[in-house]
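Visitor: Sequence and predicted model, in that order:
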Amino acid sequence: MISFFKTNIQTRVELNKIAKHLNNLLLGATWSVDLTEADKILRIDSSLDKIGDAVSLLTKFGFNCENLRNFYAPSA
């Protein structure tokens, strides 16, 4: 599943503040935050549904995190 979230992460320093926690939460997944995008999009590509966990984690650290869209890969 690929999920996109609108966040208010503004700087590399803020991103570094949560990176370790996202890495721990999203073991085996890939994620990124586009700091150049107006909506500071967090993209998560994971075989597991981590939407609620990602929103909770960012909220815990004082960031806004709004799920925008999810794409599910078809079963093989």
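Guide: Done, it's in.
Visitor: use CA for all of it now, contacts and neighbours both
Guide: Noted.
Visitor: where do the helices sit along the protein?
Guide: 12-25, 51-60 (DSSP state H).
Visitor: Now do the first one against helix 51-60: the angle between them, please.
Guide: It refers to helix 12-25. Using axes from the mean of the first three to the mean of the last three Cα atoms, to 10 degrees, the inter-axis angle of helix 12-25 relative to helix 51-60 is 140 degrees.
Visitor: my guess is residue 69 contacts residue 5, does it?
Guide: Yes: counting by Cα atoms under 8 Å, residue 5 is a contact partner of residue 69 at 7.3 Å.
Visitor: Below is an additional structure, to be compared with the one above:
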Amino acid sequence: MNIMIFKTSVQDQKDLTSIRPVMNTLFGEKNWSLAFEDVDKILRVVSSIPAVAVVKHILMNNGFFCEELPYSLDEFNV
């Protein structure tokens, strides 16, 4: 399982209108989420394959900033 974390410029539910359909199709509705309450508007995606380039492409093509953040389960002693 691949867990990808991104800092984004997505601000609210209205902004999700353009990316929600493709994210749901590619990853499944329950396999991605966006934390609007976080200052970095964190997007978390779970995928069976690495898909960093795909996620960045989706967001950037819709006019949003998107930067992958480092993430490791080792940080959580899992």
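Guide: Looks like it arrived, so ask away. Since this is a predicted model, take the numbers as computed values, not measurements.
Visitor: that older thread, could you check which of residue 69 and residue 5 of the first structure has the larger neighbour count?
Guide: A direct count of neighbours by other Cα atoms under 10 Å for residue 69 of the first structure and residue 5 places residue 5 higher, at 22 against 11.
Visitor: tell me the contacts of that one?
Guide: By Cα atoms under 8 Å, 6 or more residues apart in numbering, the contact set of residue 5 of the first structure is 41-43, 65-69.
Visitor: Let's have the residues you listed in JSON lines, adding distance to residue 34 of the first structure.
Guide: Shown next, in JSON lines, are the contacts of residue 5 of the first structure (distance: Cα to Cα, whole Å):
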{"residue": "41", "distance to residue 34 of the first structure": "5"}
{"residue": "42", "distance to residue 34 of the first structure": "7"}
{"residue": "43", "distance to residue 34 of the first structure": "8"}
{"residue": "65", "distance to residue 34 of the first structure": "14"}
{"residue": "66", "distance to residue 34 of the first structure": "15"}
{"residue": "67", "distance to residue 34 of the first structure": "15"}
{"residue": "68", "distance to residue 34 of the first structure": "14"}
{"residue": "69", "distance to residue 34 of the first structure": "16"}
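Visitor: Please indicate which of those are buried?
Guide: Taking 16 or more other Cα atoms under 10 Å as the criterion, what is buried in these is 41-43, 65-67.
Visitor: out of the residues you listed, which are inside strands?
Guide: When DSSP state E defines the strands, the subset of those inside them is 42-43, 65-67.
Visitor: For residue 27 of the first structure, state which of those is nearest.
Guide: residue 43 (14.5 Å; Cα to Cα).
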